[in-house]
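Engineer: With the sequence up front, the predicted model follows.
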Amino acid sequence: MKLNSNEKLSVYNGVASTVSTNAVNGYIPLFAIGVLGATNTQMGLITSLPSIIGMLALIPGAMWLNRVKSKRNFAVASTFATRLLFMLILFVPFLSPQSAPWALVGLIALMNFPGALSGLSWQSMIGDLVPEERRGNFFSSRNRWTTITAMIVTFSTGFFLEQFNEDSVFPYQVLFIAGFGFALVEVFYLIKHKESPVEQTLPEEKEGQKKRFSWEVFKHKPYVAFIICALLFNFGAQMGWSIFSIYQIKEANATALWFSMFSVTNQLSQIVSIKWWARFADKYGNTMMLFVAAAGMATAPALMIVSTNLYYITIINLWIGIFVAGTNLLLFNQLLNSSPQKHLTTYIANYNFLLAIIGFLAPQFGVLLLNMFGMGSAMILTASVRMMGALAFLFVALKLLAGDRHDPKKVELAAEHS
């Protein structure tokens, strides 16, 4: 009963969180440039600094989380701090024109410190509350509802902003206030989660947990295999972030309305396909389906540069959304499956730490390729790196299948079910 209640609460929490963040997040560049007059340098810092700050937060974050008695309470405090800092952006326009853009840069960077802790504690808490055999269906259901919500909020916010001048402060301030209101709802449902009593650990066990934050985790082979594949794929995936936006704006001349269409069609295909990924992951294995999802993501850059027709790009975003749904669901599932339950927080923290480094380096590398070789070559190279990540997942999946065939117990169990 407690499990079902936690799953429902997590869905409600996810929906409220999606409204809180999606109401403004996607339009921060428009707010920065159109309202505050941010420079290219300041826009670059808005993109890059969050990864660095989040990375720095994860170093002490895992140690703090290993010591706390309640992961839920830790998640509540860090989530509330993140949303509060984000809401404070509504006061930025009252500053001088010279100070306002820098204040925005500072707040967005600063909020990623509690934001990283919030993500880490939530992941660790859910890993404890939802058993492995239920995670596929649970995450597919939760992701479906949050994606539906994101689609509705994205379209509604875009329509709302269209009613005002581009340099108007008022609509953004309304959205910041509304976002904070939903953040309070998000925190409310987070508080209502029911945790199991925390087992007391001996001092030497706690010390062992601290040590495992660094190099000890890399002695666990399933985790190492996942890390290599996931980081390679994520590097390729995030290489394309800046390139896609530049292509759509400068090459295809997409307007804000078209950007909304790209986002909505992408989210729509995620909603439709999310159950499919969970079902086939149960049937063929999480790692094998990660290969399929990653390979699908690898086709996106090559397909994108075929045409600058905006209707065509909308269809490509519909196609991409299918595989985004799969990677979002299966990567986190695989992280939980490949990490020992006893030190789950430490393993998740190490993954997020490394992912933060990728999040800072990969977009910059993508733009570097664009400047050096041009749009077409940059897109093809991005697709190639993504495909290398996909093939890495395939290699691990085939190794796992080979291991199962040589395991007498698993062969016997498979025979009984056949």
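Structural biologist: Yep, it's here. Numbers count the residues shown, from 1 in each chain.

Engineer: contacts and neighbour counts: CA atoms only from here.
Structural biologist: Noted.

Engineer: and residue 264, how many neighbours?
Structural biologist: 24 (other C-alpha atoms under 10 Å).

Engineer: Tell me the secondary structure at it.
Structural biologist: At residue 264 the chain is in helix, as set by DSSP: H, G, I helix; E, B strand; the rest coil.

Engineer: how about the nearest residue to it, chain neighbours excluded?
Structural biologist: residue 151 (5.3 Å; C-alpha to C-alpha, 6 or more residues apart in numbering).

Engineer: likewise residue 57?
Structural biologist: residue 113 (5.2 Å).

Engineer: likewise residue 224?
Structural biologist: residue 218 (5.6 Å).

Engineer: centre of the chain versus stretch 342-354, how much separation?
Structural biologist: 15 Å (C-alpha atoms, centre = their mean, to the nearest Å).

Engineer: wait, what's in contact with residue 34?
Structural biologist: Residue 34 makes contacts with 166, 167, as judged by C-alpha atoms under 8 Å, 6 or more residues apart in numbering.

Engineer: how much space is there between it and residue 368?
Structural biologist: Note on residue 34: its distance to residue 368, by C-alpha to C-alpha, to the nearest Å, is 26 Å.

Engineer: Check residue 263 too.
Structural biologist: Taken as C-alpha to C-alpha, the span from residue 263 to residue 368 is 26 Å.

Engineer: For the helix or strand encompassing residue 143, which residues meet the burial criterion?
Structural biologist: Residue 143 belongs to helix 132-162 when assigned by DSSP states H and E. Going by neighbour count (16 or more other C-alpha atoms under 10 Å), the buried part of helix 132-162 is 135-155, 157-158, 161.

Engineer: here's the one I want to compare it with:
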Amino acid sequence: MNADGFAFSVMVGMGETYLPAFLLAAGRGAMAAALIATVPLLTGSLLQLLTPWAIRRFDSYRRFVVVMSSAQAASLVILAAMVFAPWLPTWSFFIPATTYWGSGLSTGPAWNTWVEELVPAHLRAGFFSRRSRLSHIGVLVGLVSGGMLLRSFEGTDHAVTIFALLFTCGGAARFFSSAMLYRQSEGQDKVLTRGEERLRNTGLLQEAVTRVTRPGPAGRFVLYLMTVQTGVFVAGPYFTPFMRQSLHHSWAEYMALLSIGYVGKMISLPWAGRIANAVGVSRLMWIGGLGIIPISSFWAISQSFWFLAAIQLISGLVWGCYELAMLLQFFREIPRNRRVHILTLYNLGNSSAMVLGTVIGAGILTMWGGGFEGYLAVFVASAIARSFSLILLPGSRPAIAGTRRRLRSLVSRTIAVRPMAGSFERPVLPSFGDSADDIIAQEPLSEKRVRA
């Protein structure tokens, strides 16, 4: 299973991460490059809603995960073949990209349920921590390998077709990951019956309606997360076109800036945990929430590579604080038997916010003429939009009940790498334990410390 995690992460670093860069290199334009980074995520999230029905049809979590992961690998191979077909319309690239995200996001909930049966509870914290570290290395291996390949062929006749090799390698890594998953045992968990599935899906719909009509503290916190994502993606998808088309960064510089942001996020997690131990999760959320607001606007101050590298590192550090606090705040009150469905709903809302932000950014960029000044306007507008989230940011009182859970047992997996956001992370739910055992509802985290 560690081999599966490493291979999956290599695919993340070398495959879809470079898809927006490919559309730019192929002359498809900045708007296409921006939309390919978000729209397939939304359509994939919609496809993910079919997951409970599909799992029942497969009658096996293992079989479903293996088939969906293979479909994700195949989508990258299809993209590799499309590199050699420049006559294809731009919209056609969104089809395999949607398949990539639809199959990938669908795999997540089933994988979480399945792997909880495979790994004994007393081994989960150590096992998933080791797997997470190996996965982080895999993402960096993929990022650096992809950047070095692009650099080697930059300025040659193969500057565009080399992307086919990147996507093929990413697909091969995911096929290897699927093979490793196939070798695992089935587990003891039973697939939901039709009646149970209907009840759970109905409950999910009712909960979604309740969160909108009567949000409460937890609902307002989710609204805060959506507001942040909308503001972030006003600028997020446009950093790649800005670096390549306006600043004319080489592929090596582009890869380096991506990697620095990702490394910054990874190295921030240990001391973010210590901050949570010292002052509580709410204050950690304030540190991260405030820190991510001005980051995009700093790109308007200077375009020196070393200045941007420093900004990327700082960005990774504050994003690490934000995302660790988000995981703690968002999941600590969700019981074990509801986490998969809540995560599914969150994925849909999250991707919707990304697309909304991307469309707003496109409007601003078009209004400013699409040139250098237009990108700077987008970056500043993103910072302003993020500042609106402060209205919803949880205050000093606990927005959600406290916990004594060990931070070292909270593990996420990287599903994509993006400029300025560092990466997209999704929680490994089995590492969270059972909320009934872990949560002390009346005990604020700031009073009972979490052991890092």
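Structural biologist: Arrived safely, thanks for sending. Treat the numbers as computed from the prediction; the structure is a model and nothing was measured.

Engineer: Give me the TM-score for this pair.
Structural biologist: TM-score for the superposed chains, counting by TM-score structural alignment, normalised by the length of the first structure: 0.79, backed by 403 aligned residues with a C-alpha RMSD of 4.0 Å.

Engineer: rewinding a little: so what's the alignment partner in the second structure of the residue nearest to residue 264 of the first structure up against?
Structural biologist: Applying TM-score structural alignment, one finds that residue 151 of the first structure aligns to residue 140 in the second structure. Listed by C-alpha under 8 Å, 6+ apart, the contact set of residue 140 of the second structure reads 10, 13, 259.

Engineer: Which of these are conserved in the first structure?
Structural biologist: With both residues aligned by TM-score structural alignment, their matches' C-alpha atoms under 8 Å, the contacts of those that the first structure also has are residue 259.

Engineer: and the contacts of residue 140 of the second structure as CSV, adding distance to residue 184 of the second structure?
Structural biologist: Below are the contacts of residue 140 of the second structure laid out as CSV (distance: C-alpha to C-alpha, whole Å):
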residue, distance to residue 184 of the second structure
10, 20
13, 25
259, 32
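
Engineer: Which residue ranges of the stretch 301-418 of the first structure form helices?
Structural biologist: 310-338, 344-373, 375-405, 408-417 (DSSP state H, counting those that start in this stretch).

Engineer: those helices in the stretch 51-200 of the first structure, which residues are they?
Structural biologist: 71-87, 100-129, 132-162, 170-191.

Engineer: Residue 414 of the first structure: how many residues sit nearby?
Structural biologist: 12.

Engineer: What residues does the aligned partner of residue 289 of the first structure in the second structure make contact with?
Structural biologist: Superposed on the second structure with TM-score structural alignment, residue 289 of the first structure falls opposite residue 284. Going by C-alpha under 8 Å, 6+ apart, residue 284 of the second structure touches 272, 275, 276, 321, 322, 325.

Engineer: one more time with 10 Å, if that's ok
Structural biologist: Residue 284 of the second structure makes contacts with 272-278, 290, 318, 321-326, as judged by C-alpha atoms under 10 Å, 6 or more residues apart in numbering.

Engineer: tell me, what residue is most central in the first structure?
Structural biologist: The first structure has residue 328 as the residue nearest its centroid, 7.0 Å off, counting by C-alpha atoms, centre = their mean.

Engineer: That one touches residue 142, doesn't it?
Structural biologist: No. If you go by C-alpha atoms under 10 Å, residue 328 of the first structure and residue 142 don't touch, sitting 11.6 Å apart.

Engineer: Find residues that contact each of those two.
Structural biologist: In contact with both residue 328 of the first structure and residue 142: residue 274, using C-alpha under 10 Å, 6+ apart.

Engineer: rewinding a little: of all the helices of the stretch 301-418 of the first structure, which lies closest to residue 206 of the first structure?
Structural biologist: Closest to residue 206 of the first structure of those is helix 344-373 (C-alpha to C-alpha; 11.5 Å).

Engineer: buried residues in the closest one?
Structural biologist: Here helix 344-373 of the first structure shows 344-353, 355-367, 369-370 as buried, counting by 16+ other C-alpha under 10 Å.

Engineer: Show me what that helix is packed up against.
Structural biologist: Contacts defined by 3 or more C-alpha pairs under 10 Å, 6 or more residues apart in numbering; DSSP states H and E place helix 344-373 of the first structure against helix 40-67, helix 100-129, helix 203-211, helix 221-246, helix 310-338, helix 375-405.
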